[in-house]
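1. Next input, structure requested:
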Amino acid sequence: MKLALILNVIDPKIGGVMIMGDRGTGKSTTIRAIADLLPEIEVAADDLFNSHASNYDLMSDIIKQKIEQGINISTEFIKVPMIDLPLGATEDRLCGTIDIEKALNEGIKTFEPGLLAKANRGILYVDEVNLLDDHLVDILLDSSASGWNTVEREGISIRHPSRFVLVGSGNPEEGELRPQLLDRFGMHAEIRTVKDPSLRVQIVEQRSDFDKDPYSCIEKFEKRQCQLKSDIVLAQNRLSNVNIDYDLRVKISEICGLLNVDGLRGDIVTNRAAKAFAAYHNNDKVDVKDVKKVIKLCLRHRLRKDPLDTIDSGSKVTQVVDDILGSE
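-> Next comes the predicted model:
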């Protein structure tokens, strides 16, 4: 789970993480904690959509118009947005709608941005994603596929960038996720309750220490957290120089073919995740070990479910990977 989140921070194009597991295993806590590891981003000042000041793909139409008119864009640095999508959210809250207060008081039609606007260039987190209403799932699918959100409301037509890392968590006992949405997640991690008694005691003690004195507990781990933050920033800068051999790319695609993975997302995500993992470990070239470390996270949720099959999808991926890449 932690590895999948870190790799998505290094390369957001991996496409997010789906984390399924038992209740009380720290899924939500871990996901919300990742926000503290993210470096600040530069955005256009007073912009509703966290627009980039020089990258056209990450700019709202308003900022583009200002640039075309020769207006100088002032910028500021902000923390990467971490937006929660509650299960009971309405479509208007997610997409944005007309600002009723301004319309009534001033007679002006203006757009009030929704959660997709606030999550641009950040993380959109959906807890209990398998319980999310179908109409909200459709909106998420559309915006995550195109990277844009289009709103047509009461005479207002707005289109703004909506590039976010989609992170979901849930308990498989509470229901399955729609295959279309599951396929949108770049990686899939399964969490099980720890069985080792000594490790369980360690977790309980750390939790008790935090409840007694949160500040000293944060201070205790601050040095390690700063080191992790620094490693992530270095990996982000190194990522564009990481290469993966043609032969290794062929083997990745061979594994996807043998597993009957639908489409090519599995190949693309595995290549990206392997590069991010190599960059994270200070390497400029992807090797077999890097691929083996990430491929199960990238493919386990993309396999077709056979109701008569008793083998776990993760085990099936491991078997094929060992056959193609070797079991060392």
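2. going forward, measure contacts and count neighbours with C-alpha atoms only.
-> OK.
3. Show me where the chain has its helices.
-> Listed in chain order, the helices found in the chain under DSSP state H are 2-10, 27-33, 61-68, 91-95, 100-106, 115-118, 134-146, 179-184, 197-212, 214-238, 246-258, 265-280, 288-299, 313-325.
4. which residues are in contact with the fifth one?
-> Spelled out, that is helix 100-106. Here helix 100-106 makes contact (CA atoms under 8 Å, 6 or more residues apart in numbering) with I108, K109, T110.
5. Could you point out which of these is nearest to E91?
-> Nearest to E91 out of those is T110 (CA to CA; 17.6 Å).
6. who's in contact with stretch 319-328?
-> For stretch 319-328, contacts defined as CA under 8 Å, 6+ apart pick out K251, I255, L258, L259, V288, K292.
7. my read: the fourth one touches R302, true?
-> By that I understand L259. No - proximity of L259 to R302 does not meet the contact threshold set by CA atoms under 8 Å, at 9.1 Å.
8. So for the two, which sits in the more crowded spot?
-> A direct count of neighbours by other CA atoms under 10 Å for L259 and R302 places R302 higher, at 24 against 19.
9. List the contacts of the residue nearest to the more buried one when sequence neighbours are not counted.
-> Nearest residue to R302 in three dimensions, chain neighbours excluded: V261, at 5.9 Å (CA to CA, 6 or more residues apart in numbering). Neighbour list for V261: L299, R302, L303, R304 [criterion: CA under 8 Å, 6+ apart].
10. May I see the PyMOL selection of the buried members of those residues?
-> Only the buried entries of the contacts of V261 go into this PyMOL selection, using 16 or more other CA atoms under 10 Å:
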select buried, resi 299+302+303
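11. Same list (the contacts of V261) but as a markdown table, adding distance to G326.
-> As requested, the contacts of V261 are exported to a markdown table (distance: CA to CA, whole Å):
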| residue | distance to G326 |
| --- | --- |
| L299 | 18 |
| R302 | 22 |
| L303 | 21 |
| R304 | 24 |
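12. ok so, going back, which one of the helices of the chain lies closest to P161?
-> Nearest of the helices of the chain to P161, taken as CA to CA: helix 115-118 at 7.4 Å.
13. Could you pull out the buried residues of that closest one?
-> Residues L115, L116, A117, K118 are the ones in helix 115-118 that count as buried (16+ other CA under 10 Å).
14. and which of the contacts of V261 is nearest to F210?
-> Within those, the smallest distance to F210 is 36.2 Å, found for L299 (CA to CA).
15. Distance check, the closest one against L264.
-> 11 Å (CA to CA, to the nearest Å).
16. Would you mind confirming that V288 makes contact with L248?
-> Yes - in this structure, V288 is within contact of L248 by CA under 8 Å, at 7.4 Å.
17. Compile the buried residues of helix 115-118 into JSON lines and extend it with columns for distance to D231.
-> Conversion of the buried residues of helix 115-118 to JSON lines gives the following (distance: CA to CA, whole Å):
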{"residue": "L115", "distance to D231": "30"}
{"residue": "L116", "distance to D231": "29"}
{"residue": "A117", "distance to D231": "29"}
{"residue": "K118", "distance to D231": "27"}
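18. Out of these, which is nearest to A35?
-> K118 (14.6 Å).
19. let's see this one next to it:
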Amino acid sequence: MSTKTYRYPITAIVGQEKMKQALLLNVVNPKLGGVLIRGEKGTAKSTAVRALADLLTELKVVNLPVGATEDRVVGTLDIEHAIKHGEKKFEPGLLAKADGHILYVDEINLLEDHIVDVLLDAVAMGINTIEREGISYSHSSRFILIGTMNPEEGDLRPQLLDRFALSVEVSGERDARQRVEVIKRRLSYEKDPEAFCQSYGTDQLLLETQIRQARETLKHVQISDDMLSLAARLSIGLDMDSHRADIMMIKTAMTIAAVDGRTEACLEDMKQAAQLVLPHRLRQAPFAAREVSYDRIDLLIDEISVVK
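-> Model (predicted):
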């Protein structure tokens, strides 16, 4: 009997288009800045993240459990070995294992504050440094940070929230036919995982090819001064102080263009990028409404585009 584990294919997930788009963009452009997925349990958040590893052989998903100790996350130094032999002996932690891959944190809003601080340092610097008894060791720690959470269980610290390039809200399907399809596919998968996954083999291969082609196209994507001005004016119009949102919008729009096989980002790319980049940042503004509609963002973009 085969012992191979067959994960639910990402191409088999019904609906949740914004979530799948946000994940795809980060795989195409690992420098983008990660994605936060917010929604109730049972909305395919974890399924989608873990399914990414099946698309590209060089990609793996490293899980950071909510209850992980700091040593497990950052790694440890063998002080006794260093004293006896005069050399550093490093036992890698999760940040080392995630280098060049995906670091996935389920229920990320429940992380201990000292672990959040470690994550913030690694995300900001791309380097993890361990210091013990006057001995220090540093290593590369560049990863795609993906967090999932149920908003009903508490909020995320603003400092960490702002570090996510993209954020999406997911919920259960409201269309009866879509919900029926969710049930059918899940039952089919549970009955025979191997056959189910094989039935999506072509779709998976097409998506892998699209990702690899988009990575190459991204190297050549250009963006006009008009689009740069649009990003700046949109952030000003929404009373955002940080320049991070502007930069993330531009990088995301360029990645969207690459996924679509184009070498120049357009207005529609900017609209899609703004919907992924802005909402979770606007919630943190003082006295701002808790929810920002996509229609409001689109309307402001249209107004800015007409009045240059």
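20. anything in contact with each of L299 and L264 of the first structure?
-> The contact sets of L299 of the first structure and L264 do not overlap (CA under 8 Å, 6+ apart).
21. about what we covered before: which among the helices of the first structure is found nearest to I78 of the first structure?
-> Closest to I78 of the first structure of the helices of the first structure, according to CA to CA: helix 115-118, at 12.2 Å.
22. what's the closest one aligned against in the second structure?
-> Aligned using TM-score structural alignment, helix 115-118 of the first structure spans residues 94-97 in the second structure.
23. Now do the matching stretch: distance to the chain's middle.
-> 17 Å (CA atoms, centre = their mean, to the nearest Å).
24. Equivalent analysis for stretch 87-107 of the first structure, please.
-> So, by CA atoms, centre = their mean, the centroid of stretch 87-107 of the first structure is 26 Å from its chain's centroid.
25. what's the answer for stretch 249-268 of the second structure, then?
-> Stretch 249-268 of the second structure sits 17 Å away from the centroid of its parent chain (CA atoms, centre = their mean).
26. One more: stretch 191-209 of the first structure?
-> Centroid separation for stretch 191-209 of the first structure versus its chain: 26 Å, with CA atoms, centre = their mean.
27. got it, and stretch 267-275 of the first structure?
-> Worked out by CA atoms, centre = their mean, stretch 267-275 of the first structure lies 14 Å from the chain centre.
28. and it, how far from the second structure on average?
-> Stretch 267-275 of the first structure: mean distance to aligned residues in the second structure after superposition is 0.8 Å, counting by mean CA distance after the TM-score superposition for the first structure.
29. quick one on the thing from earlier: highest neighbour count among the contacts of stretch 319-328 of the first structure?
-> I255 (23 neighbours).
30. Output the residue interval of the second structure matched by stretch 212-225 of the first structure.
-> Under TM-score structural alignment, stretch 212-225 of the first structure corresponds to residues 191-204 of the second structure.
31. Just the residues contacting the match of helix 115-118 of the first structure, thanks.
-> Against stretch 94-97 of the second structure from outside (CA under 8 Å, 6+ apart): 62-64, 72-75, 103, 122, 128, 139-141.
32. Report the two of the residues you listed separated the most.
-> The largest separation in the contacts of stretch 94-97 of the second structure, counting by CA to CA, is between N63 and H139 at 19.0 Å.
33. what number of residues lie near the counterpart of D106 of the second structure in the first structure?
-> Using TM-score structural alignment, the partner of D106 of the second structure in the first structure is D127. Per other CA under 10 Å, the neighbour tally for D127 of the first structure reads 21.
34. same deal with V116 of the second structure?
-> Around V116 of the second structure there are 18 other residues, counting by other CA under 10 Å.
35. Quick one: residues contacting it.
-> V116 of the second structure sits next to L160 when contact means CA under 8 Å, 6+ apart.
36. any chance of the helices of the first structure in JSON lines, with distance to I191 of the first structure too?
-> Formatted as JSON lines, those follow (distance: least, CA to CA, whole Å):
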{"stretch": "helix 2-10", "distance to I191 of the first structure": "11"}
{"stretch": "helix 27-33", "distance to I191 of the first structure": "8"}
{"stretch": "helix 61-68", "distance to I191 of the first structure": "41"}
{"stretch": "helix 91-95", "distance to I191 of the first structure": "29"}
{"stretch": "helix 100-106", "distance to I191 of the first structure": "44"}
{"stretch": "helix 115-118", "distance to I191 of the first structure": "28"}
{"stretch": "helix 134-146", "distance to I191 of the first structure": "23"}
{"stretch": "helix 179-184", "distance to I191 of the first structure": "16"}
{"stretch": "helix 197-212", "distance to I191 of the first structure": "15"}
{"stretch": "helix 214-238", "distance to I191 of the first structure": "22"}
{"stretch": "helix 246-258", "distance to I191 of the first structure": "24"}
{"stretch": "helix 265-280", "distance to I191 of the first structure": "19"}
{"stretch": "helix 288-299", "distance to I191 of the first structure": "12"}
{"stretch": "helix 313-325", "distance to I191 of the first structure": "12"}
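37. Find the nearest non-adjacent residue to the counterpart of D262 of the first structure in the second structure, please.
-> Alignment note (TM-score structural alignment): D262 of the first structure maps to D241 of the second structure. When the adjacent residues along the chain are set aside, D241 of the second structure lies closest to S235, with 7.9 Å between them (CA to CA, 6+ apart).
38. and that neighbour, how far is that from V168 of the second structure?
-> Counting by CA to CA, the gap from S235 of the second structure to V168 of the second structure is 19 Å.
39. Between the two, tell me which one has more neighbours.
-> Comparing S235 of the second structure with V168 by other CA under 10 Å, the one with more neighbours is V168, at 23 against 20.
40. May I ask you to confirm that the more buried one is in contact with L23?
-> No - using CA under 8 Å, V168 of the second structure makes no contact with L23, being 10.0 Å away.
41. which residues do these two both contact?
-> Shared contacts of V168 of the second structure and L23 (CA under 8 Å, 6+ apart): V35.
42. sorry, back to before: among the helices of the first structure, which is nearest R153 of the first structure?
-> Proximity to R153 of the first structure (CA to CA) singles out helix 91-95 among the helices of the first structure, at 9.4 Å.
43. quick one on the thing from earlier: buried subset of the contacts of helix 100-106 of the first structure, written for ChimeraX?
-> Restricted to buried positions by 16+ other CA under 10 Å, the ChimeraX selection for the contacts of helix 100-106 of the first structure reads:
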select :109
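44. and the closest residue in space to the match of D106 of the second structure that isn't next to it in sequence, how many neighbours?
-> Distances taken as CA to CA, 6+ apart put S169 closest to D127 of the first structure, at 5.1 Å, once the chain neighbours are dropped. S169 of the first structure: 22 surrounding residues under other CA under 10 Å.
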